Structure formats: C-alpha cells, structure tokens
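Enquirer: sequence plus predicted model, see below.
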Amino acid sequence: MTVWVVTGTGTEIGKTVTTAALAAVAVRAGRSVAVLKPAQTGVAPGEPGDVAEVLRLAGERVTGVELARYPEPLAPGTAAARAGLPPVRPAEIAETAVKLAASHDLVLVEGAGGLLVHLDDEGSTLADVARLAGAPVLVVARAGLGTLNAVQLTAEALRARGLTQTGLVIGSWPREPDLAERCNVADLPKVAGAPLLGAVPEASGRLRPEEFRAAAGQWLAPGLGGAWDGAAFARAWDAAGAR
C-alpha cells in the first residue's frame, strides 16, 4: 500500500496541478492511481472541483474520490459549520485512503490549503490524517518572496508530529524568475530539511491534457517517478546570476 499526503504552504500555489502531475507520471509508468480530496470548498454542487481537474489533466484512468463539499471558499471546518453540514473527520479520510490503497498502487490525498487548516471544530488537520494513514507528506510551495518562512514552519510542524516529509515541489515556476525565486532554488531545501523534488512550470494546468501528460515527467524528480534533474536545475539558475 502506498498513500501520500499532498499539502501546500497556502492556497492557490499549484497543489492540484502538482497532484495531477504525480498521477499522470504514475499512470504513464503503468501504476493504478487514486486521488482523494477530503474536503472541497468554494464549489457549488454539480460544479467541477479539484478532483475533476486532476482527472482532466491526468486522465480518467485515475480514480477520483471527494468526501465532502462545502459551498463557501473557507477552511473546511468553518465552511462545514456555516453550511450546517457535518465536517469530514481525519479517521474517515484515513480509512478511505487505506481502502483505496488496497486496490491501487498509489493514493494521493490532496489537502485544502496548508497542513494545519482545520477540518472540524475540534481543530483536526491534514497532519492528523497523515498520522492515522501512516503516510509521508509532500509539500507544495510557492517560488517567490515569503515562501521560505512558510516552508520552514510547515517542516517544523511535520517534525514536531513525527511525520515524514518526502520532499518539496515548487508548484508554479515562472518563465522569468526574479532574484528571490532564483535564490530560493538553493534555499528551499535548506529550510525544509528535505529535498527539492520538482518544479512545475507556471500555467501548466492550461496545457492540453495530452501535452500535460507527456511533459509531467520532466517536472518531477526520479523519487516521484519523473526525470527532473534537480542538480541541473539549481546550476542553471545559479548561472543565471542568483549568487
């Protein structure tokens, strides 16, 4: 059984596109994949959410599961309370992930926002899900100014809970990175205490699905099933004048 938890250091950083890339690479390698979204917020009934976006990009050979949906774009616990709906609990999420792992080679659990966003009024978080499922955590981060603090805080929260951080992926790497973004290529793994395992180019989610699936392996390191060369990436941006 293989379950990975995919979290971000915040919202709108490329977590769903990164999840789709992970799924696409695994499917291309012949693995069966399931993507579990515990709580989808800010999407009305019948509208496509993050699971639909992953299936669009990675292909419908991926199994998609959404446990709860709340209409307002808020933290899941708050959104559930305001909608008068039951929250989704860590035990339910972990149990679903383990059941999916019994029939799939890889299960990706995509969180909402950051690691410690509350799922319910008791303060349960995605970290609790990772603990119950015995799953490592992959962190998706921004490229630019301000990301180092968020990445270090997330890494410290994981270590404090005895959780394993698989590594770090930049969720949206710009075509023309500025000085902070270039410097962060070297600094991100230092503050995370974990390797940089990929960089997804900005606007990758706008690619045609067949283009996305063909390219995804070039964005992720071998540890994630791809062919991205982290050392070459770092050298390229160092040569561009980051130091």
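Expert: That came through fine.

Enquirer: every contact and neighbour count from this point should use C-alpha atoms.
Expert: Noted.

Enquirer: what residues sit buried inside the helix or strand containing residue 17?
Expert: Using DSSP states H and E, residue 17 maps to helix 15-28. Using 16 or more other C-alpha atoms under 10 Å as the test for burial, helix 15-28 gives 15-27.

Enquirer: got it, and stretch 135-149?
Expert: For stretch 135-149, by 16+ other C-alpha under 10 Å, it's 135, 136, 137, 138, 139, 140, 141, 142, 143, 144, 147, 148.

Enquirer: next: stretch 51-70.
Expert: Neighbour count says stretch 51-70 has 51-59, 62-66, 68-70 buried, by 16+ other C-alpha under 10 Å.

Enquirer: who are the contact partners of residue 175?
Expert: 201, 202 (C-alpha atoms under 8 Å, 6 or more residues apart in numbering).

Enquirer: which helix or strand contains it?
Expert: With DSSP H and E as criterion, residue 175 is part of no helix or strand.

Enquirer: second one coming, line it up with the first:
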Amino acid sequence: MGVLVVSGTGTEIGKTVVTSAVAALAVAAGRSVAVLKPAQTGVAPDEAGDAAEVVRLAGPGVTARELARYPEPLAPDTAARRSGLATVAPQDIADTAAGLAAAHDLVLVEGAGGLLVRFDEAGHTLADAARLLGAPVLVVAPAGLGTLNSTALTAEALRARELEPLGVVVGSWPAAPDLAARCNLADLPAVSGMPLLGAVPDGAGALAPAEFRAAAGAWLGPVLGGSWSGEEFLRRWPA
C-alpha cells in the first residue's frame, strides 16, 4: 500500500491512535511514513492536532501535513462555513497525498469522523478522495453496543462507491469488555464483510511514545505489520 485512508464509523473512537499504531509499525519496518489530516477541527491555531499526535506516538521521522484547520469541533464543511475559512476539496486531498506518496513509502490519510462527513459546499466526502486516490480504506470502529450497525453501514457505503474496504480495527478495546463487546468480535466480520485486523486497548494513546511503539505490534494484524491474531483474541475474550 502506498496510500491508506483511515476512516471511522464516528468520532472519538480511537482513529488517531490506530493511525499512530499503523505508522509506528511501518517506521519500525524501515518504511518512510507521512500522515495527512485534510481537515482538523476543534483545535486552536497554536495547539497540536491529530497529525502531530501521530508524530508524537509513532516517531519524529513521520512527516505530518494538514490542509485546513477550523476552531470549532464540527464537521469540516460546517466548521469552515462558520469560521469563514476555505473548505477542502477531494482533489486537494488526492493531490497532496499523491505528492507525499512520491517521497514516502506509506501515506496515511486520516479522515474527520465518519466516511461521509462533508468536507465542502458540494457535499464531497473522504470517500471521494479515496476514489480519486484508488486507495483502500481502513475502518476504525468502537467495541460496544451499536457498532455492528454503524460498521455495516460504512462497509456498505464503501462498496456502493466501489472502494476497497481493507478491514476493521477496534479503536478502543476496554480492559473489562462487556457481553456486547465480546460478541462483536465475532459478529463484526460477519455483518460488515470486512476482516477484523486488530484491537487497540483503551488508553493506548496515553502511553509514553517508546512504550506505544513497542506494544503496537501486538494490537494490529499482519496486514498492518503486526502480530495480532483474531483467533487468539477471540479465545481470550469468548462471548
């Protein structure tokens, strides 16, 4: 993969931490990595955004790029309209990602919230940028009740647009998962048609960067450069 798009089934579900783990494993494998955050919302001009967080956790060798930043924590199109700032078009995202790909082995494009969150006045979304790039999409989902529906809808939206769903990663696996979370491990692949590619523990983003990088391989499967096994995880957390 030269470019991988990382989307979520919603917001605040661990998407940046998953992106950081993928980046950390790629760096550990000797690959050059860039992370692109097309639209950063809810962050002041002098605050670190999601791309900077990926660099902090994955390593200073990661190239970080933002295309737009809006102060209010809203969908990019809404945040841009309210702030009077320019929106981001899918072609801008695709062109920037392609430029980064020319100089890096892996480019991670991290969306804002879910797949169909609007980026501009015309209603373009992260899916439109992924189509222009011809890039696979990694879906980050929460562990608990309600995730089956949102993950299945995301997978359906990807296939309707003829985009490749690489798989799904649980973005914040709880230390004491309830019954719904344990059942979802087996049900997520069945309802979404996507393989389960990992589970990142809750609170992983609070680890010291060195600890984070050392542990990341145990959270993600071989497709993403790690050693995580879905079968072993299911045996550890039976329903």
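Expert: Yep, that arrived. The model shown is predicted, which means the values in this text are computed figures rather than measured ones.

Enquirer: what's in contact with the helix holding residue 17 of structure 1?
Expert: In contact with helix 15-28 of structure 1 (C-alpha under 8 Å, 6+ apart) are residues 6-8, 32-35, 50, 53-55, 57-59, 61-62, 106, 108, 110, 140, 169, 171, 200, 204-205, 212-213, 216-217, 220, 224-226.

Enquirer: among these, which are in strands?
Expert: Among these, the members falling in strands (DSSP state E) are 6-8, 33-35, 106, 108, 110, 140, 169, 171, 200.

Enquirer: of those residues, grab the buried ones for ChimeraX.
Expert: Here is the ChimeraX command that selects only those of these that count as buried (16+ other C-alpha under 10 Å):
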select :6,7,8,33,34,35,106,108,110,140,169,171,200
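
Enquirer: would you turn the ones in strands among the contacts of helix 15-28 of structure 1 into CSV with distance to residue 87 of structure 1?
Expert: Shown next, in CSV, are those (distance: C-alpha to C-alpha, whole Å):
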residue, distance to residue 87 of structure 1
6, 20
7, 19
8, 21
33, 26
34, 22
35, 20
106, 25
108, 20
110, 16
140, 24
169, 29
171, 28
200, 32
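
Enquirer: for the ones in strands among the contacts of helix 15-28 of structure 1, which one is nearest residue 82 of structure 1?
Expert: residue 110 (22.5 Å; C-alpha to C-alpha).

Enquirer: list the contacts for the closest one?
Expert: 5, 6, 7, 15, 16, 19, 35, 36, 37, 38.

Enquirer: change it to 7 Å
Expert: Counting by C-alpha atoms under 7 Å, 6 or more residues apart in numbering, residue 110 of structure 1 touches 5, 6, 7, 36, 37.

Enquirer: just flag the most distant two among those.
Expert: 7 and 36, at 12.3 Å, using C-alpha to C-alpha across these.

Enquirer: residue 129 of structure 1 contacts residue 94, doesn't it?
Expert: Yes - with contact defined as C-alpha atoms under 7 Å, residue 129 of structure 1 reaches residue 94; the gap is 5.5 Å.

Enquirer: run a quick neighbour tally on residue 121 of structure 2.
Expert: Neighbour count of residue 121 of structure 2, defined by other C-alpha atoms under 10 Å: 15.

Enquirer: which helix or which strand is home to residue 152 of structure 1?
Expert: Judged by DSSP H and E, residue 152 of structure 1 forms part of helix 147-160.

Enquirer: buried sites along that helix?
Expert: Buried-residue list, helix 147-160 of structure 1, by 16+ other C-alpha under 10 Å: 147, 148, 150, 151, 152, 153, 154, 155, 156, 158.
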